[in-house]
Each structure stands twice: as C-alpha cells, then as structure tokens.
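**Student:** return atomic coordinates for the entry below.
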Amino acid sequence: MRSQRGWFLLFLLVEGVVALYVTFGRAGFDPLTGLLVLAPAMGLASVAYRFQCDQERELSRVRQIAELAQQAIVRPLPPRLGGMSLAVHTRSATDQALIGGDLHDALVAPTGVRLIVGDVKGKGMEAVRLSAVVLASFRRHAPDVPDLVTLATALDADLVPHLGEEDFVTVLLAEFVPGEVRLVNCGHPAPLRIGHRLEALEPPEPSPPLGLGPEPRLRRAGLGLSQRLLLYTDGLSEARDADGVEFPLDRHVRHALAAPGLDHALPNLLDLLDEHAGDLRDDLTLLLVQPVPAPDPAERAAGPEPDGPAATALPADSRKDGF
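**Tutor:** Reported below is the predicted structural model:
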C-alpha cells in the first residue's frame, strides 16, 4: 500500500510538470519559471508523504502493543480442563482488535471447573479496560470463594470503582461438577443446553448486570455426558439479517452444535451465523463445554491421552421435545 502511494505521488508530480509546461509554453512563458513555481509544492508533498509514512509506522507499532496487551488479558483456554472439554471462538466487531467488550476465562477450583463469560457495555479500549478489571477479579476470587453467588458479589465490588455513570457488565458464571452445572446470571443471555433438545437455562429470577446493583441467584441444572452447554454473548442472539430479523436459536442451531467433536460443532454454528447475518456489528464470544468420562483405573495407570478423552457424541435430534 505504501509503495502504491509513492508511485501515485510521483505520477501526480509528473502530471503537474507536464501541465505547467503546456500552459506556460502556450502563453509564451519560460517553462523553467513554471518548474520553479512547482518546486516548493513538490517539496511540501514529499514532506507530507514522509509524515504519512511515519504515522503509519507509529500506528502499526501501537496496534502491535494493543495486540500483545489483549492476548495477555484474554488467555487461551485448553481443550480439556478438569474433566470438561472446551471449544472457544471469539470475534471482535472492531477492526484490528482481537477482543472488544467480551470476556471469558476458566479455571479449576476445589469445587469444580469455574467459568466466566461476560460483555462490557460499549466498545474500544475503554471496554477492554473494564474487561481486564473483571477478569483480574475473577482470577483472584474464583479459586477460593465458596460459591458463585459470593463470587458475583466480589466481582461487582471490585468493578464498581472503575465504572462511569452509564457503564455496566453482563456476566454469566458457571461451575461444573459431575452430572450438574451451577449458574449465576447477572443480566447475560441464558446459556443453551444441547441434548435431545435445545433448552435455554434461564435464571430463577432476573438480575441486573454488574455495576447496576446485581441480585445474583443460583440455578442448578443437570448436565450429563451426552449433553453440551453453549455460553455466548449477544453477538450471537442479536445478530440480524438484512431485514432486521434476529438469529434464531432453533433446531438448526441444535443440529449444528450436536456435531461429533466440539471442534466441528462451533464452525457449524458460525456457518449458520454468517449465512444469516454476514458482517457482525457486535463482538462475539462462543464457549462450548461438554463433560468427558473419567478414565478407568487401567487407563489412568497408563496415563492420559495427549488431549484427553474425546467428548461423547450427542443423541439424535428430537423435535417433539422443545427446539
């Protein structure tokens, strides 16, 4: 791109010389006089071009620093964590950004695997800053607090001093124990349980987001080896087509997410989303989770497989029951 601009600038200068020559020549003036008039303009154009190149180099440097900072904020998750298989996809609506206002993380606590998915109101670096505050608080408190309600309260207390008057963060907290998932939802889209049907696990009572006086309530739901859980941000549920119709969370989504292997399921969902909405106008985070069977004693003695055991295939679609 920079070389193209250089050639374009040279082309304009040559065109200017020719135009002055023709104009001054026909009027009876010395063409050298015209070149002397043009010379300062050529110098200014050269200075402007060098300034633009310097600005582009500085912008590239800033983008590299921002990319490293964002990678430090949202760390990659392993495909296997504490008896759970994980698959993650993130997409920022902001050009040149790895993340925006979305956040996610997971860790192993004494009670089980704990996971967070959230969405900061707004975009840009301010949203990234608030994401960093929430994730730092999650990493500090999640390994030790006794339950998710206490964890949500701690996150809110840490976040409030950093918020403006209209700022808030929606958050979904999940804790996985054998056969069960425990959820606390503060203003976030409800996760989807995928099994014989697609089911939104709504909170027992709605709670405001963090920063707006949340009232977290615990929900417990079964999650067997043949079921998956999709946690996501509103970049999925509020994606609209050209007619303004939101992305439907229907049996097609259930079929896509029931594909063998989590690494196939999320691409299937993204294909549906891109077909429906095209370019996204909001950040998107998708986190698909499934329990995996514990190895038997013989397998445990032999050592784990490199990536852990594969997730169990989901049952066939059952349209008579929900989605």
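**Student:** going by C-alpha atoms from here, please, whenever you check contacts or count neighbours.
**Tutor:** Noted.
**Student:** can you name the residues that contact D54?
**Tutor:** Applying CA atoms under 8 Å, 6 or more residues apart in numbering to D54 gives no contacts.
**Student:** for it, give its distance to G25.
**Tutor:** D54 sits 38 Å away from G25, going by CA to CA, to the nearest Å.
**Student:** ranges for the helices of the protein?
**Tutor:** Assigned by DSSP state H, the chain shows helices spanning 2-27, 31-73, 124-141, 148-159, 234-237, 251-257, 262-277, 297-302.
**Student:** how about those helices in a markdown table, adding distance to P79?
**Tutor:** Putting the helices of the chain into a markdown table (distance: least, CA to CA, whole Å) gives the following:
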| stretch | distance to P79 |
| --- | --- |
| helix 2-27 | 41 |
| helix 31-73 | 18 |
| helix 124-141 | 19 |
| helix 148-159 | 23 |
| helix 234-237 | 22 |
| helix 251-257 | 16 |
| helix 262-277 | 9 |
| helix 297-302 | 19 |
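**Student:** sequence B follows; please return its structure for comparison with A:
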Amino acid sequence: MPGLGVPVPRRAASQLAAGMPVVPVLIVSGIALVDVIAGSGMFWLPLLAAGPALAASTNGPRGVLCVGFLAAVLGASRGVEEAGLGRETAAVLSALLAVTLASALASALRGRRERVLAAVRSVAEAAQHAVLKPIPETVGPFRVAVRYSAAAAEARIGGDLYALVPTPHGIRLIVGDVRGKGLPAVEIAALVLGVFREAAYDEPDLLAVVGRIERSLARNLGPDDFVTAVVVGHPRPGQLEVVNCGHAPPLLIPASGGVSAVEATRPAPPLGLRGLVDEPPCLEILPFSDGDQLLLYTDGVIEARDRAHEFYPLAERVARHLSDEPEDVLSAIHDELLTHVGGRLHDDAALLLLRMQAVGEGEPVASAQRARETALPESEGPEKPEGPEGPEEPEGREAVPVVSRSRSAAVGTEGGRRTDAAFSAGLGR
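**Tutor:** As a prediction, this is how the structure comes out:
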C-alpha cells in the first residue's frame, strides 16, 4: 500500500513470523532433522503431528495452521524421498491434515473461552468495587488501610465484608464474615453492606444500626445462615463505640505500646441468630486518642494454619510490625500470613487497620482547606443574618433554619488523592 514505506510482501512476512509459534516450529524441525540423520524411512514422520497439537495450547488458529503447513511440507518432502507418492506418504499427510484442523478448532474454542473468562473477570472486578467500595487512606481524623484476599481461585470477592462510612453521626465502619463461601456468601455480604450504609446515615445510635441489619437478615437469611460482625463508631473525639456480634475481638494498639483484645462484656450471637437470645448486644466504649490503632480482621486470618497445623498468631505478629503507616503494617502482616500458609489461603481473609492521626499529621489538608475558605470573596460567602435572630420571614411562612456546613463536609483533594471530605460527598450522593 502506498505511503506505508514497507513493501506488502515484507510486511506480510513479518506478520507471519510474529504469529509463528517458536517451540512447535523447533519441534517439527527437530523431528524432520532426526528422520534425515537416522535414515529410518517413514518411522519418525508421524510425530510431526505433535507440532500443531502443541501450538494449539498457546497460539491462535493462524499459528496452528502455520505449524501444520510446515509439518506437511517437511512430511511430504521426506515421504516422497523415502517412499514416493504411495500409501504411507498419503497416510502421514492425511494424519497431519486431520490433527492440524482439529488443533486449529481447539485453539479457536480456547481463545473464545479466554475472552469469556476475561469478560467475567471484569464483571467480578466491577462487582467487587460495587460491594466492597475502596476506602481512602485518610478519612476524617483517621488513617485507614485494608487488605482482602478471597480463598476461591481467581475470585476477587468472597464472604468477608468491610465498609467505612462518614455520616452525620460520626465515622462508622463494619467488618464481618458470612457463613459459607462462593456466590451465596457474596449475596449475603452485599445485603449486609447495603443495609449498613443506609442505616449508618439514618440511625444516631450504633445499636440501632445493628438492629436494622438484624431485622433485614431475619427476613432474608436461610435457617442455617448467619453473619459475624464488628460495628464501630466514632461519635466524638477521643472515643470509639464497638458492638461485637459473634465476631473475633478487635485488637487495640495504644500509642504507648502493647496489643490487647477488645472482648465484649456480654457476648452476643452473630447477626441472623438474634432470636436465640432475648438480650441485645452490648455497646463497648473505648478511649481512642492520637496515635492509637484498632485492627479488625476475620477468622480467615487467625485460623490460617501452617504445615504443622499451627494457627497464625496475629496479636503477636502485629506487635512486630507496628508503624505509623497502617498500609505498611498490613502489607507486612499479609505477606507473613501468606508465608505462614505456604502461599495460598484456604478461607477468605480481611484486615482493616484504623489509626487516629496524631496532632499535626493532617495539617496539610486542614491548611489547604483554610486557604480556600480565606480566598473566597465576601460576595460568594454565606449571607450574614440581619440582627441577632436573622432576617424576618414573611408572615404566614415558617422560618427555615440555617444549616452550616462543617469543615469536614467540604470537598478537597491533596496530591491527586481523595480526602475524607470528597469521600463523604461521594457516598452521600
């Protein structure tokens, strides 16, 4: 074609060479060479069919046909040289033709299955982002890190669940584990997270949030299904609220050092089994100040075993990897966990580490926000009320209260990364 600068035959040859499988070509050439050196007649020629058969496992139909054509040419030349155009040569060529066509068909079917699998994986990834929404590294006064591994091969999501939601009642989060695995567990996890995200905004009381989840599960779960979960709230500075429903106790890591389990004062059954007891779960109040950390996890972490059937000692190992960066802590724990089990987990595993930022750690974001507020012209700012009670409303019309937007509700970014304010605004839509 004019204007391309490369002759058509040369371009076609380069495309053909790019699609030619190297290993099958070497195998076919090697078999032909052995037949020439051995001089054993037609003995080695049927093995030429191994070339296109092997090419079907790694190449497309075009590559298979190229290898089959090469094998047919070599087989025909050697067959004519050794036995002429007789029955033996015809049988070898017929076998090569049949194997080549069958291999090309198998290669086409394999390529189709791979495309379908790629589409399924993309859907699974979209489902993961819809169910387990990404959590920013900074949310309000907290630094957050998450690690999740599904036990099912090639899976991106399983029965473990987590979510963090900034709400008018403070930041709230949940970490849980659905009984079972596979798609049924994913469906229940999606149900729990959907109810939690809605109730976290609506209910001012954390126990009421848990009650909403319990009532929804009671209507939708089977008789043998349940969900263990820990629900955490941050209603005011210096304090955390924890409700544990049959889940593994979170690990509290004070800034002063040490690791302690947050055991429930009164154990509660998992979500979905509230009908077994009359008492509601207990609300634990924890002091949580600057530099303190809280690690939430699922049983896939603490029940992971090595070859000696020893459980992974999470509390002991997390003490080794303490750092001011939650992401570094979870990366070290996750890598060590995989090493402990020999490279593959046999159950879903989730880790969520929450760290209260020390004074000054969030100063760049706050400074940028103050700079934006200062730069606003007076004409763009909120209207000042007239008098101590504000402007008078027309007679017969109720006064509309003025709702001020807190600083944490503003939308901002830092270094191209979403801040907690942007995260709050995105979830609120």
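**Student:** for E199 of structure 1, which of the helices of structure 1 is the nearest?
**Tutor:** helix 251-257 (9.3 Å; CA to CA).
**Student:** returning to what we had before: so which of the helices of structure 1 comes closest to R197 of structure 1?
**Tutor:** helix 251-257 (7.1 Å).
**Student:** identify the residues contacting whichever residue in structure 1 pairs up with L193 of structure 2.
**Tutor:** Counting by TM-score structural alignment, L193 of structure 2 lines up with L135 in structure 1. Contact analysis of L135 of structure 1 by CA under 8 Å, 6+ apart lists 73, 103-105.
**Student:** now S260 of structure 2
**Tutor:** 251-253, 315.
**Student:** again, only using 10 Å
**Tutor:** 249-254, 294, 315 (CA atoms under 10 Å, 6 or more residues apart in numbering).
**Student:** if I look at it, how far off is L294 of structure 2?
**Tutor:** S260 of structure 2 sits 10 Å away from L294 of structure 2, going by CA to CA.
**Student:** what residues are shared contacts of these two?
**Tutor:** 250-254.
**Student:** dump those residues to a markdown table, plus distance to A72 of structure 2 and neighbour count.
**Tutor:** Output for the shared contacts of S260 and L294 of structure 2, formatted as a markdown table (distance: CA to CA, whole Å; neighbours: other CA atoms under 10 Å):
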| residue | distance to A72 of structure 2 | neighbour count |
| --- | --- | --- |
| P250 | 68 | 24 |
| L251 | 68 | 21 |
| L252 | 71 | 23 |
| I253 | 71 | 23 |
| P254 | 74 | 19 |
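**Student:** quick one: which of those is nearest to E373 of structure 2?
**Tutor:** Among those, and counting by CA to CA, the member closest to E373 of structure 2 is P254, at 34.8 Å.
**Student:** distance of the residue sitting nearest the centre point of structure 2 from A349 of structure 2?
**Tutor:** Geometric centre of structure 2, nearest residue: R156, 5.0 Å, by CA atoms, centre = their mean. Between R156 of structure 2 and A349 of structure 2 the computed distance is 12 Å (CA to CA).
**Student:** which residues do those two both contact?
**Tutor:** With CA under 10 Å, 6+ apart, R156 of structure 2 and A349 have common neighbours 148-150.
**Student:** which of those residues lies closest to R370 of structure 2?
**Tutor:** Y148 (35.9 Å).
**Student:** all strands of the stretch 201-350 of structure 2, in order?
**Tutor:** For the stretch 201-350 of structure 2, strands defined by DSSP state E, counting those that start in this stretch occupy the ranges 227-234, 239-245, 251-253, 260-261, 283-287, 293-297, 349-356.
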